[in-house]
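J.: generate a structure from the sequence data that follows.
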Amino acid sequence: MDINTLCVHSGNKDHSNGAVSMPIYQSATFSHLGVGKSTGYDYSRLANPTRTELETIITKLEYGYDAMAFSTGMAAIVAVMDMFSPGDHIIASDDLYGGSYRFFNNISNKNGLRFDFVDTSNVDNVKKHISKDTKAIFVETPSNPMMHVSDIGLLSELGKENNILVIVDNTFLTPYFMNPIHLGANIVIHSGTKYLGGHNDTLAGFIIVDSEELSEKLRFIYKTVGACLSPFDSWLLIRGIKTLAIRMEKQQANAKVIAEWLTKHPKIKNVNYIGLETHPGFDISKKQGRGFGAMISFETDLEETAVKLLENVQIILYAESLGGVETLITYPMLQTHADVPQEEREKLGINEKFLRLSVGIEDYEDLIYDLETALK
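T.: From the prediction side, this is the model:
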């Protein structure tokens, strides 16, 4: 079945009364049919019919073995890290969402995990850091916010050779544009708050796994920690995913035009968009995905230009997050990456002139006019 159809029709659905929309089972607990008898639902922390519908959809979209829906994307990452033990070593992309970096360097380190942050777009960098204690490679591709592209296939081969899990955060491209499990990854993570929800109205996270073994480990953590997605929020995600395909196509089309426009503006120094043929990861992106997404980052000529742009846009909203139908612009050094030490931020290129743009579904000419006016 084509992914456009899967977005609309990939769930089990509840057709017992002819409902086209999956009901919201707003129940914390479920009655038993008798001693030792269950409908399959006992308590909503363990499972809920609305959430199961959503997890079925995500499993099919990512071609996984199982999927779990969490209260946030960070809750999903926390659950994955809970699989590891003190002394375990993890290789992670050096350009990561600031919340992931904060969690790894504070909570995970406190719990005894060790991290090396490397440029995972260069497989040789990853090879150099593998040790007998290495248990996983954690990758964002494209990365947040520098848009570095890692070759999931090559990293997955490296993982299999060394019995190392490959974990891919697929938030930026979504299962509509890329399927990391097809490329050899073991675990896929999403912030469902972003493109999967698509409307900036709820928080959610997902873990998708490629095997029964990983499913059992993570479902145990899932039910024990209890950071599961509520029935109503599950329903919002089901509704959001129905329009994922058309949103992603429109947002990508807008992003391509805007990225090309930014490259020609005299006050813009560098533009990072993986759909530009000049991007160093362009060929890898074409090889491992079906599209380039709608995330752009860029550097202005001066700090004053960046601040002026943020304070003068009218249609574009100066706000954190990404992936919704509204175009959002973010100042990473003060927002998403504020907890990354200044020296490390600047080494990556995240400075006072650096901005990130999540392109929405508005008319691209209006968005360009908004940027052009704010830059004057």
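
J.: when you work out contacts or count neighbours from here on, use the C-alpha atoms and nothing else.
T.: Noted.

J.: what about the residue lying closest to Leu6 once chain neighbours are set aside, how many neighbours?
T.: If the residues on either side of it in the chain are set aside, Leu6 comes closest to Leu61, at 6.8 Å by Cα to Cα, 6 or more residues apart in numbering. Neighbourhood size, Leu61 [other Cα atoms under 10 Å]: 22.

J.: how about this one, so we can line them up?
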Amino acid sequence: MTDSSAHYGFATRAIHAGQDPDPTTGSVIPPIHATSTYAQDGVGGMRGGYEYSRTGNPTRAALQECLASLEGGRHARAFASGMGATDAALRAMLRPGDHILIPNDAYGGTFRLIDKVLGHWGVEHTPVELSDVDAVRAAVRPNTKVIWIETPTNPLLNIADIAGLSQIAHSAGALLVVDNTFASPYLQSPLGLGADVVMHSTTKYIGGHSDVVGGALITSDDELDAQFGFLQNGAGAVASPFDSWLTLRGIKTLELRMEKHSDNAELVVQALLKHPKVKSVLYPGLPEHPGHELASKQMRRFGGMISFTVHGGEQAALDVCARTKLFTLAESLGGVESLIEHPGKMTHASTEGSLLEVPSDLVRVSVGIEAGDDLVADLVTALG
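T.: So this is what the prediction gives:
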């Protein structure tokens, strides 16, 4: 299947894009090309364009073709982790003295990279409430080169107007990058709304089984893709053949999983709203969520991520995390199993003392695809 088959439905492309039967054996599933190098037919006589697996590998190429198809882009690059993809994107687009806008509740790893690594390199950054278009416009500087957004954000689940922010970015001569990890390509299509680049931690919903780490950059800009490809090869943070194969395997059920994640999340949200020990529930599917109307327009459904605050402060939040049985206390998200964590002490510990510090009574859950009633009962018991 090629990009000319973009008229096929999402589930069809997830199973077939980049994954034609192996021409040599007829294998329905693309093989794992576990090789570091490739025989050449004379000097410069590469077979199929492959010479060394850091530079190119058929299994990784299959994954990249599939990811590009699912996001509606012309190009995709697969990396060894989401942070590897983020690092390549930022190094391709920013230079010393440049400025980047980031969410004021960004993922802790993204903030750490920009603040602690790129900051030493001379890149300036400003955290801004991305749900406030006027605030974003006011924060743009003459040297702003990138607006980096998450929508929904991690962990406060705020919603950003992708189309509106793309107009602001482009009028300032900047690029808009969307971290689409929480939504997945099934729930949201940023390139179609004006984004220049989509980033994924494919570790999460795309892989979907908590057994592989990876990242990806997708774009339709030929020049940007060439820069991403140069850094992918030059810096070497590439997705391995086995990791690429595992990610492709996970992609095949992405549509089914995202529907079930969303179904279960809606059940959990309703239970949390009724519980007396829950102070607030953060979920864009709720009509009272400030980003609900916007999310309804740019997302297919509202996903499997929920955050909530509890009465009793930090210790009460930590107690809830310690009491669950089906929700495993662990970092990460997007797997078939349900996870629970305390962002302030875990995934977002690097934001402590900064403008991005998260509330100490906040709990984040990644709702899996187990029986929904079982998940509700587990959380209700843990809340006491």
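
J.: what's the counterpart of the residue nearest to Leu6 of the first structure in the second structure?
T.: Residue correspondence to the second structure (TM-score structural alignment): Leu61 of the first structure is matched to Leu70.

J.: confirm that that match sits in a helix.
T.: Yes. Assessed by DSSP: H, G, I helix; E, B strand; the rest coil, Leu70 of the second structure belongs to a helix.

J.: pull the longest helix from the second structure.
T.: helix 254-274 (DSSP state H).

J.: find me the equivalent region of that helix in the first structure.
T.: Counting by TM-score structural alignment, helix 254-274 of the second structure corresponds to 244-264 in the first structure.

J.: return the set of buried residues in that stretch.
T.: 244-245, 247-256, 258-259, 262-263 (16 or more other Cα atoms under 10 Å).

J.: show me where the first structure has strands.
T.: 66-70, 89-93, 114-118, 134-140, 165-169, 187-191, 205-209, 268-272, 295-300, 317-318, 328-330, 354-358 (DSSP state E).

J.: the second one vs the second structure, average offset?
T.: So that's strand 89-93 of the first structure. Taken over the aligned residues, the distance from strand 89-93 of the first structure to the second structure averages 0.8 Å (mean Cα distance after the TM-score superposition for the first structure).

J.: packing partners for that strand?
T.: strand 114-118, strand 134-140 (3 or more Cα pairs under 8 Å, 6 or more residues apart in numbering; DSSP states H and E).

J.: so who does the aligned partner of Ser131 of the second structure in the first structure touch?
T.: Using TM-score structural alignment, the partner of Ser131 of the second structure in the first structure is Ser121. Each residue near Ser121 of the first structure by Cα atoms under 8 Å, 6 or more residues apart in numbering is listed here: 148-151.

J.: any idea how far Asn312 of the first structure is from the alignment partner in the first structure of Ala377 of the second structure?
T.: Matched by TM-score structural alignment, Ala377 of the second structure corresponds to Tyr369 in the first structure. As defined by Cα to Cα, to the nearest Å, Tyr369 of the first structure lies at a distance of 12 Å from Asn312 of the first structure.

J.: quick one, which of those two is more surrounded?
T.: Counted by other Cα under 10 Å, Tyr369 of the first structure and Asn312 do not tie: Asn312 has more neighbours, with 17 against 14.

J.: residues touching the residue mapped onto the more buried one from the second structure, list them.
T.: Alignment note (TM-score structural alignment): Asn312 of the first structure maps to Arg323 of the second structure. Taking Cα under 8 Å, 6+ apart, we find Arg323 of the second structure in contact with 381-382.

J.: and if you look at Tyr25 of the first structure?
T.: 48-50, 231-232.

J.: next one: the residue nearest to Glu260 of the first structure when sequence neighbours are not counted from Thr327 of the first structure, what distance?
T.: With Cα to Cα, 6+ apart as the criterion, Glu260 of the first structure has its nearest non-adjacent residue at 7.6 Å, and that residue is Leu276. Remark: distance between Leu276 of the first structure and Thr327 of the first structure (Cα to Cα) = 19 Å.

J.: thought Ile137 was touching Asn125 of the first structure, still the case?
T.: No. The criterion here is Cα atoms under 8 Å, and Asn125 of the first structure misses it with Ile137 at 11.8 Å.

J.: looking at these two, which is more packed in?
T.: Between Asn125 of the first structure and Ile137, Ile137 has the larger neighbour count (other Cα under 10 Å), namely 26 against 14.

J.: and the more buried one, what pairs with it in the second structure?
T.: Checking with TM-score structural alignment, Ile137 of the first structure has Ile147 as its match.

J.: how much space between its match and Ala34 of the second structure?
T.: Counting by Cα to Cα, the gap from Ile147 of the second structure to Ala34 of the second structure is 38 Å.

J.: and Gly73 of the second structure, how far is that from Thr55 of the second structure?
T.: From Gly73 of the second structure over to Thr55 of the second structure (counting by Cα to Cα), the distance is 21 Å.

J.: quick one, which of those two is more surrounded?
T.: For Gly73 of the second structure versus Thr55, neighbours defined as other Cα under 10 Å are more numerous around Gly73 (23 against 17).

J.: contact partners for the more buried one?
T.: Here Gly73 of the second structure is in contact with 191, 218-220 (Cα under 8 Å, 6+ apart).

J.: what of Ser53 of the second structure?
T.: Per Cα under 8 Å, 6+ apart, neighbours of Ser53 of the second structure: 35-37.

J.: just checking, what residue in the first structure corresponds to it?
T.: Using TM-score structural alignment, Ser53 of the second structure lines up with Ser44 in the first structure.

J.: got it, and Tyr283 of the second structure?
T.: Using TM-score structural alignment, Tyr283 of the second structure sits opposite Tyr273 in the first structure.

J.: which one is that match nearest to, not counting chain neighbours?
T.: Per Cα to Cα, 6+ apart, closest to Tyr273 of the first structure is Ile296, 5.0 Å.

J.: okay, the aligned partner of that neighbour in the second structure and Val367 of the second structure: tell me how far apart.
T.: Taking TM-score structural alignment for the superposition, Ile296 of the first structure sits opposite Ile306 in the second structure. For Ile306 of the second structure, the distance to Val367 of the second structure (Cα to Cα) stands at 8 Å.

J.: more neighbours: the two, which one.
T.: Neighbours per residue (other Cα under 10 Å) separate Ile306 of the second structure from Val367, with Val367 holding more: 30 against 25.

J.: surely the more buried one meets Thr328?
T.: No. At 10.5 Å, Val367 of the second structure and Thr328 do not qualify as touching, with contact defined as Cα under 8 Å.
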